[in-house]
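> The sequence and its predicted three-dimensional model are supplied below.
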Amino acid sequence: MSFDYDLFVIGGGSGGVRAARVAAAEGARVALAEEDRYGGTCVIRGCVPKKLMVFASEYPDAMEDARAYGWTVHSGGFSWQDFSTKLNAELDRLEGVYRKLLSGNGVTMYDARAVLKDAHTVSLSTGESFTAKHILVATGGRPVRPDLPGAEHGLVSDDIFHLDELPKSILIIGGGYIACEFACILNGLGVQVTQYYRGAQILRGFDDEARGLVAEEMRQSGIDLHVGSNILEMASTEGGYRIKATNGTEKVFEQVFFATGRKPNTDGMGLQEIGVELGRNGEIVVDEYSQTTVPSVYAIGDVTDRVALTPVAIREGMAFVETVFKGNPTPVDHELIPTAIFTQPEIGTVGMTEEEASAKEPVEIYCTSFKPMQQAFAGRQNRVMMKLVVSKASRRVLGCHIVAPGAGEMIQLAGVAVKMGATKEDFDRTCAVHPTMSEEIVTMKTPIRTA
């Protein structure tokens, strides 16, 4: 049977674009359909604009520190309009780069919604239908609102980048990395931030000591953070929304922002109708080669709800091309993925938490917390933390956790060592770079405890 295309990709985010252009570079006839903007969650409504907002939000402290270092600093207020205009121009530029990468590699682009009609047929909202030997679903995910009275009035993460003006006050619901990052960003931009999380501590799944320090630092910076708290209902009122909380408080906030989870974009795509298995959260169930229960249909990225990170989606896309178009079956490697959370301070982490590791085998814990030189000189009380989780038996470093400004930059390089299987003695043999915060990673000689 002859097909219109060798590969039809649904979704123009980081994973789908990478798979499409690399397959096309291998000589495959490739098409890609995207119903919204090219670049997906990461480029358009996630990591990239978020990180630019992080940079913007750090300047008030930087200017305060500059005064402590002897500079005369004069600054006006922050202009959200000026920043967001420039931000949108940058996102437009990046979307153009993505389109150019695709067209430059000979990928045919359709600005349309795509649904699957059968194992080899894609139908577009333009009325066109195409056949393909292989179909790759890379439609990502979306934020969800909780099911409670008035929730339709609240913001989700997609909305934050499109505000006409910053609110004076905001209530953030949630304790994951999106909630915590935006709490820090908006606090830095001058918004009065309150955060409710129903659990016992924010950033569930991360190292307990690391998330404890971040919570402490967030409170010190002026964020009104409440754990063990959730909202019962919200109603429009003069000046914003009246919130009733489980902790008994009633308060009015100008805006309410729900960061309470994400859902894979699989609704109305015809997936189950053609035999593609979906999981409980609507995610596409795939094997280690990203293949679905329909052999010609594959899926990568957040739509599979495996590890929802941009670099992971890109690696899954590359592994798919190796497997399907290069004759080199390549399973996706989800082990020891370095991660950064851009709170203030940042968390950088790779490998197991102390809690995970100690549940599996006896471990030694090396940890230090201190005031970094730059902030201490400026009179700040901020603390940072460096932590290694080490196997007693093999001496391998099972986990590395950093809470500090620039932790994301540090963990990328620490991640290389941990992925290679470095031991504590390998770290010890490495000469310190002085004076830096990260030198503590190689100078901790005595464990503070065993677990």
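Noted; the coordinates are in hand. As the structure is a computational prediction, the values presented were derived from the model and not from experiment.

> Going by C-alpha atoms from here, please, whenever you check contacts or count neighbours.
Fine.

> Could I get the contacting residues of the residue nearest the centre of the chain?
Centroid-nearest residue in the chain: residue 309, 5.5 Å away (criterion: C-alpha atoms, centre = their mean). Contacts for residue 309 (C-alpha atoms under 8 Å, 6 or more residues apart in numbering) come out as 301-302.

> Check the spacing between it and residue 181 real quick.
Residue 309 sits at a distance of 15 Å from residue 181 (criterion: C-alpha to C-alpha, to the nearest Å).

> outside of stretch 119-129, which residues touch it?
The contact list for stretch 119-129, computed with C-alpha under 8 Å, 6+ apart, reads 8, 112-117, 130-135, 274, 294, 296-297.

> could you pull out the helices for the stretch 201-350 of the chain?
Per DSSP state H, counting those that start in this stretch, the stretch 201-350 of the chain carries helices over the ranges 208-220, 310-325.

> Packed most tightly, which of the ones you listed would that be?
Of all the helices of the stretch 201-350 of the chain, helix 310-325 has the most neighbours on average by mean count of other C-alpha atoms under 10 Å, namely a mean of 22.

> for it, packing partners?
For helix 310-325, the elements it packs on are helix 14-25, judged by 3 or more C-alpha pairs under 8 Å, 6 or more residues apart in numbering; DSSP states H and E.

> Determine how far the helix it packs on lies from the middle of the whole chain.
A distance of 21 Å separates the centroid of the chain from that of helix 14-25, by C-alpha atoms, centre = their mean, to the nearest Å.

> Helix 310-325 and that one, what's the angle between them?
Helix 14-25 runs at 30 degrees relative to helix 310-325, counting by axes from the mean of the first three to the mean of the last three C-alpha atoms, to 10 degrees.

> coming back round to it: would you turn the helices of the stretch 201-350 of the chain into CSV with distance to residue 393?
Below are the helices of the stretch 201-350 of the chain laid out as CSV (distance: least, C-alpha to C-alpha, whole Å):
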stretch, distance to residue 393
helix 208-220, 23
helix 310-325, 30
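
> how about those, which one is nearest residue 26?
For residue 26, the closest of the helices of the stretch 201-350 of the chain is helix 310-325, at 7.4 Å, according to C-alpha to C-alpha.

> Against that first model, consider the following:
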Amino acid sequence: MTQFDYDLFVIGGGSGGVRAARIAAAEGGARVGLAEESRMGGTCVIRGCVPKKLMVNASAFPHLIEDARAYGWQVTGGAFDWPAFRATLAAELDRLENAYRGTLKGAGVTIHDTRAVVEDAHTVRLATGERFSTRHILIATGGWPFVPDIPGRELAVTSNEMFNLPALPKRALVVGGGYIASEFAGILNGFGVQVTQYYRGAQILRGFDDEARGHVAAAMQAAGIIIRCGTDVARLEQTATGIRAETIDGAAEEFDLVLYATGRKPNAHGLGLEALGVEIDTAGAVKVDDWSQTAVPSIFAVGDVTNRVNLTPVAIREGHAFADTVFRGVPTQFRHENIASAVFTQPELGAVGLTEEQAAARGATDVYVASFRPMKTLFAGRQDRMLMKLLVDVETRKVLGCHIVGEGAGEMVQLAAIAIGMGATKEDFDRTVAVHPTAAEELVTMRKPTRRVGQTA
């Protein structure tokens, strides 16, 4: 039998790679090596979900201070100290990175702080020149922000740089309409930045329920964010007073910061995979089967590099399923369905299951909608409105989708996802006693459908 240096070598120290390495080593008894060329924790911990959510929290305080006054508190808000926040954020990310490292070391994983590439089906080569043989290789290198090739593209920043800005701009342009772009538009707006958002499509948050994303867009605009859909940047140019952004329709505006959040590409380039017969699709993603296995039997891939469902919890589950299958003798496929997600726009959007448009294409669907002013901000005199929406199959009565817009939407949709994943019917929701007074009680008190869409088969 061939003797390998490792049973598993993981390339990438993000959420999916770390989970796979830990389970394979601690529970599967495998000898595991892991290489990470940047910081341990990957996009989510270092330059994604975690710092972004902390920035969302920070940017919400102006409204909270206003609300506190309405509730009788004698409070005065001062200026936002970006350098102080940035320093505290950096310290928190250091703590999390060290926790990831500690977890891996505790499981017996050998960490290599350098770049690794695949030399053959059972060999990895480090940037240091070291080579290691391994029975299995896992690619977990994630994704990377994409900036289109336009004149002046070097003047733009991406989400990677947003957490380390030397100072906050006065005027910012956010290019893109996805969740990253829309979240940063809300963050900067909360920090007092004048924000304009360009998106080439008809409405931001493509892929989410049309009614829900329209609700979010209207609230963002009411908060002062200028959203221009149906347009895109043609060129960027440095001026004496800022960055001039010229659009495809000939208009031009000047900004202090231009953030490109127009998508992310799988980070599979330059790993040596194609030469070995690993298939790369037209989007640059590593092609895998339902077991996360590539066309080369010893090489697997999980997370955003496969471009399946690009969410941190999905990468974790894919990595865990891989380790269970290969090293624990528990064959496991992760099913990419009914995956809940939250968009930390302001207001927040939580979603699980089908959108109204998807449900209507599937067949006759009852649509239940509640839109209301929540008690908390109503008392403070704000005009916020929450949206609760359930999509119900007319024939089976199963709840096909749930969409929530408003404070705590992500928290609520996590619990709704359990019920929907179990096949709950509208009657299951109806017989659930409401928790009062809460916003979430609307999910179990909507009795009559607002409309019916789709056709009965």
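Now that the structure is in, tell me what you want to look at. Nothing here was measured: the structure is a model prediction, and the numbers come from that model.

> And the residue nearest to the centre of structure 1, what's its match in structure 2?
Using TM-score structural alignment, the partner of residue 309 of structure 1 in structure 2 is residue 311.

> Where does the top helix by length along structure 1 end up in structure 2?
Using DSSP state H to define each element, structure 1 has its longest helix at helix 80-104. Residues 82-106 of structure 2 are where helix 80-104 of structure 1 lands when matched by TM-score structural alignment.

> compared with structure 1, how much does the matching stretch deviate?
Here the mean offset of stretch 82-106 of structure 2 against structure 1 after fitting is 0.3 Å, by mean C-alpha distance after the TM-score superposition for structure 1.

> So for that stretch, what gets flagged as buried?
By neighbour count on 16 or more other C-alpha atoms under 10 Å, the buried set for stretch 82-106 of structure 2 is 82, 86, 89, 92-94, 96-97, 100-101, 104.

> Ok, stretch 363-381 of structure 1 next?
Neighbour-count burial for stretch 363-381 of structure 1, counted by 16+ other C-alpha under 10 Å, picks out 363-368, 371-372, 375, 378.

> Is the closest residue to residue 4 of structure 1 other than its chain neighbours in a helix, a strand, or coil?
When the adjacent residues along the chain are set aside, residue 4 of structure 1 lies closest to residue 131, with 5.2 Å between them (C-alpha to C-alpha, 6 or more residues apart in numbering). Secondary structure for residue 131 of structure 1, judged by DSSP: H, G, I helix; E, B strand; the rest coil, is strand.

> What's residue 131 of structure 1 aligned with over in structure 2?
Structural correspondence for residue 131 of structure 1 with respect to structure 2 (TM-score structural alignment): residue 133.

> And for residue 408 of structure 1?
For residue 408 of structure 1, the residue aligned by TM-score structural alignment is residue 410.

> tilt between the longest helix of structure 1 and helix 14-25?
Counting by the same axes, to 10 degrees, helix 80-104 of structure 1 points 30 degrees away from the direction of helix 14-25.

> Could you check how far helix 80-104 of structure 1 is from the centre of its chain?
Relative to the mean C-alpha coordinate of its chain, helix 80-104 of structure 1 is positioned 19 Å out (C-alpha atoms, centre = their mean).

> Counting by contacts, list what the next helix or strand after that helix packs against.
Per DSSP states H and E, helix 80-104 of structure 1 leads on to strand 108-110 as the next helix or strand towards the C-terminus. The elements that strand 108-110 of structure 1 packs onto, with contact taken as 3+ C-alpha pairs under 8 Å, 6+ apart, are strand 30-33, helix 80-104.

> One more pass at 7 Å, please.
Other helices and strands packing on strand 108-110 of structure 1, by 3 or more C-alpha pairs under 7 Å, 6 or more residues apart in numbering; DSSP states H and E, are strand 30-33.

> Output the contacting helices and strands for the strand it packs on.
In terms of contacts (3+ C-alpha pairs under 7 Å, 6+ apart), strand 30-33 of structure 1 is packed against strand 5-10, strand 108-110.

> on that earlier part again, surely the residue nearest to residue 4 of structure 1 is in contact with residue 3?
Yes. A contact is recorded between residue 131 of structure 1 and residue 3 when judged using C-alpha atoms under 7 Å, the distance being 5.3 Å.

> Show me which of those two is the more surrounded one.
Ranked by neighbour count (other C-alpha atoms under 10 Å), residue 131 of structure 1 and residue 3 place residue 131 first, with 21 against 14.

> what residues are up against the more buried one?
By C-alpha atoms under 7 Å, 6 or more residues apart in numbering, the contact list for residue 131 of structure 1 reads 3-5, 120-122.

> now residue 370 of structure 1
Contacts for residue 370 of structure 1 (C-alpha under 7 Å, 6+ apart) come out as 383-385.

> What of residue 287 of structure 2?
Contacts here follow C-alpha under 7 Å, 6+ apart; on that basis residue 287 of structure 2 touches 279-281, 294, 306.

> How about residue 67 of structure 1?
Applying C-alpha under 7 Å, 6+ apart, one finds that residue 67 of structure 1 lies in contact with residue 73.
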